[in-house]
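Chemist: After the sequence you'll find the predicted model.
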Amino acid sequence: MALLEGRTAVITGAAQGLGLAIAEAFVAEGANVVLGDLNEEAVVEAATGLGVGDRAIGMACNVVELEQVDALAQKAVEVFGSLDIMVNNAGITRDATMRKMTEEQFDQVIAVHLRGTWNGLKSASGIMREQEQGGSIINVSSISGKVGMLGQTNYSAAKAGIVGMTKAAAKEVGFKNVRVNAVQPGFIKTAMTAAMRQDVIDSKLAEIPMGRAGEASEVASVVVFLASDMSSYMSGTVQEIAGGRHI
């Protein structure tokens, strides 16, 4: 039997990048998926592109708005009968040094990452704690939340905050068999990293003991593990997926 057979997952920020890679890995393991993204057209297209028909749904969702996250979670229950897995992945960057960063740029990043993750935790755990089987919530942090990155006082603060939020939430809902874990990807091949200057890419690769960038599928496989019964006694953990960078 596939690892996630008969389970239903909600993934935010799923129209592209890591979110879409996670969705692909989930459906390959038998899960039904509800994909949320700010870009409705793109997320509906992404759901269709998974090639599993009615097992995948795409919906517009602004994670900063609790009502929209609630609607995403409820869609999973209405269509598939349960919400077993929640992946809080939606994120943005507004990089600038503190001298140049505006208050709006700071607030936008904090809102999407911290409020967005909290909204996902609140919606999903509210449903999961009433289910006999509980559920698994995975929050996507970043290695930037561990070490801090130049020009990312907003992003690094938000991603570090997700770690603390993960641990606090795990303590609140563990008694209801709801597990909460986080992943911290490092330098991963995405459209965003591909657009970087080659000298910037080279400097980052030089920091990685494994000597290469990670693949989105390698992040997704760890998320599958945390979503499945293979990690049934893990909660409140933070899994680095960074090839040994910043250890």
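Modeler: Nice, I can see it. Numbers count the residues shown, from 1 in each chain.
Chemist: Going by C-alpha atoms from here, please, whenever you check contacts or count neighbours.
Modeler: Noted.
Chemist: Can you tell me the SS state at L114?
Modeler: helix (DSSP: H, G, I helix; E, B strand; the rest coil).
Chemist: any idea how far the nearest residue to it once chain neighbours are set aside lies from E130?
Modeler: The shortest distance from L114 to any residue other than its chain neighbours is 5.9 Å, reached at A158 (Cα to Cα, 6 or more residues apart in numbering). Here the distance between A158 and E130 works out to 29 Å (Cα to Cα, to the nearest Å).
Chemist: who has more neighbours, those two?
Modeler: A158 (25 against 13; other Cα atoms under 10 Å).
Chemist: need the contact list for the more buried one.
Modeler: Contacts for A158 (Cα atoms under 8 Å, 6 or more residues apart in numbering) come out as V109, I110, H113, L114, G145.
Chemist: Okay, helices next: where are they in the protein?
Modeler: 17-28, 40-49, 66-80, 103-110, 116-128, 144-147, 153-173, 191-194, 198-205, 216-227 (DSSP state H).
Chemist: So what's the residue count around G81?
Modeler: As a burial measure, the neighbour count of G81 was computed by other Cα under 10 Å and equals 12.
Chemist: so who does the closest residue to S221 other than its chain neighbours touch?
Modeler: If the residues on either side of it in the chain are set aside, S221 comes closest to A25, at 6.9 Å by Cα to Cα, 6+ apart. Contacts were defined as Cα under 8 Å, 6+ apart; by that measure A25 touches S217, A220, S221, V224.
Chemist: Use this one as the comparison:
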Amino acid sequence: MIKKIGKAFLRIEHACSAFLHVLKAGGINTIKVSQVQKDDVLSGKNIVITGGSSGIGLAIAKKSIEAGAKVVITGRNEEKLKQTVSDLGSQHAGYVLWDITDSAQADDKVAQCVDYFGGRVDAVVNNAGIQPHEFFPNVSVAEWNRVYETNSQGTFFVSQAFCKYWMQASSGCYRHLINISSQGGFVGATYPYRMSKWDIRGLTAGLGLQMAPYGVLVNGVAPGVVKTSMQSFALEQGNNTYCKQNPLERVALPEEIAEFIVFMLSDACNFMVGQTVVLDGGYSLKN
């Protein structure tokens, strides 16, 4: 009897040890995302989303279509774009093959987007970006250039091309340009990803002032860590969303960022100019 009781306690001890290991490793957390039914809040709007075949961009595309918009996603991989449009399963989704690091083709690509929609683009989300994992003092010139050509230069010339189009195309309606920055763009940094996001935040403020008289409302969103393939290195347990540094003890889902961006694309957000809103679950307040 004593031997059986001893074995039972040993099993309990092992179970408790395993449970504590799971907790220390981040546990298993369940996230309930409130996806508000916004009906047709984007009805009639034609929206271009760069880098729209995965992650935050894809979530924005899905939510925008649900809210009544027609969407064009852009990217460098045509097969991936085709598959994404097929997966979206909507007649209101299309794509334009566009490598935003090739700034010389920006005006032509804007024209392709306008043609796809039959003559009008109402909003653009500058979402395309890359995030290498080398940090100071190991950043190479090649890596620096690669990040800046996409994140900073690419965003600038996409914005410039669409702003030129809007300045020439008269409209009685507001147009929206949303730039995806990062919570990391609000703090000092010594590696190109965060520095490029600082650039985007500055561009948002400057363009906001310059384009408001033309009825173009430029704003931005600065997410913290989001559960996407690009930021998988930042997740403590790979596919888990646990984050002990965050007041909510987790990272964001792409769908949560998309919920807010749909609001920013709508006519409910026609008095915001040049602002970059931090969506990081309070991380920047705590750290």
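Modeler: On my side now, so go ahead. Since the model is a prediction, treat every value here as computed from it, not as a measurement.
Chemist: returning to what we had before: the residue nearest to S221 of the first structure corresponds to which position in the second structure?
Modeler: Across the two structures, A25 of the first structure finds its equivalent in K63 of the second structure, going by TM-score structural alignment.
Chemist: Please apply the same query to V43 of the first structure.
Modeler: Looking across to the second structure (by TM-score structural alignment), V43 of the first structure lines up with L81.
Chemist: How much space separates its match from I49 of the second structure?
Modeler: 12 Å.
Chemist: do the same with I130 of the second structure
Modeler: Taken as Cα to Cα, the span from I130 of the second structure to I49 of the second structure is 15 Å.
Chemist: what about the two, which has more around it?
Modeler: Applying other Cα under 10 Å to I130 of the second structure and I49 shows that I49 carries more neighbours, namely 24 against 16.
Chemist: I57 of the first structure: neighbour count?
Modeler: By other Cα under 10 Å, 24 other residues sit near I57 of the first structure.
Chemist: That one maps to what in the second structure?
Modeler: Counting by TM-score structural alignment, I57 of the first structure corresponds to G94 in the second structure.
Chemist: correct me, but T241 of the second structure touches A234?
Modeler: No - taking contact to mean Cα atoms under 8 Å, the distance of 9.8 Å between T241 of the second structure and A234 leaves them out of contact.
Chemist: Next, the contact list for the spatially most central residue of the first structure, please.
Modeler: The centre of the first structure sits closest to N89, judged by Cα atoms, centre = their mean, with a distance of 2.4 Å. Residues in contact with N89 of the first structure, defined by Cα under 8 Å, 6+ apart, are I11, T12, G13, A14, L18, G19, T117, N139, V140.
Chemist: And for R115 of the first structure?
Modeler: Residues in contact with R115 of the first structure (Cα under 8 Å, 6+ apart) are V63, V64.
Chemist: same check, this time on the one 5 residues further on
Modeler: Taking Cα under 8 Å, 6+ apart, we find G120 of the first structure in contact with V63, L66, V69, D70, M86, N88.
Chemist: measure the equivalent of it over in the second structure to A258 of the second structure for me?
Modeler: Under the alignment defined by TM-score structural alignment, G120 of the first structure corresponds to V158 in the second structure. Going from V158 of the second structure to A258 of the second structure by Cα to Cα gives 20 Å.
Chemist: ok, now H176 of the second structure?
Modeler: The gap separating H176 of the second structure from A258 of the second structure is 15 Å, by Cα to Cα.
Chemist: Which one of these two is surrounded by more residues?
Modeler: Remark: of H176 of the second structure and A258, H176 carries more neighbours, 24 against 21, as counted by other Cα under 10 Å.
Chemist: Can you get me a residue count around A106 of the second structure?
Modeler: Here the neighbour count serves as a burial measure; for A106 of the second structure (other Cα under 10 Å) it reads 21.
Chemist: oh sorry, the question was meant for A213 of the first structure
Modeler: One way to gauge burial is a neighbour count; for A213 of the first structure, by other Cα under 10 Å, it gives 18.
Chemist: That one -> the second structure?
Modeler: With TM-score structural alignment as the matching criterion, the partner of A213 of the first structure in the second structure is V251.
Chemist: and what of R179 of the first structure?
Modeler: Structural alignment (TM-score structural alignment) places R179 of the first structure against L217 in the second structure.
Chemist: Nearest residue to that match in space, ignoring adjacent ones along the chain?
Modeler: If you skip the residues right next to it in sequence, L217 of the second structure has H176 as its closest partner in space, 4.8 Å away by Cα to Cα, 6+ apart.
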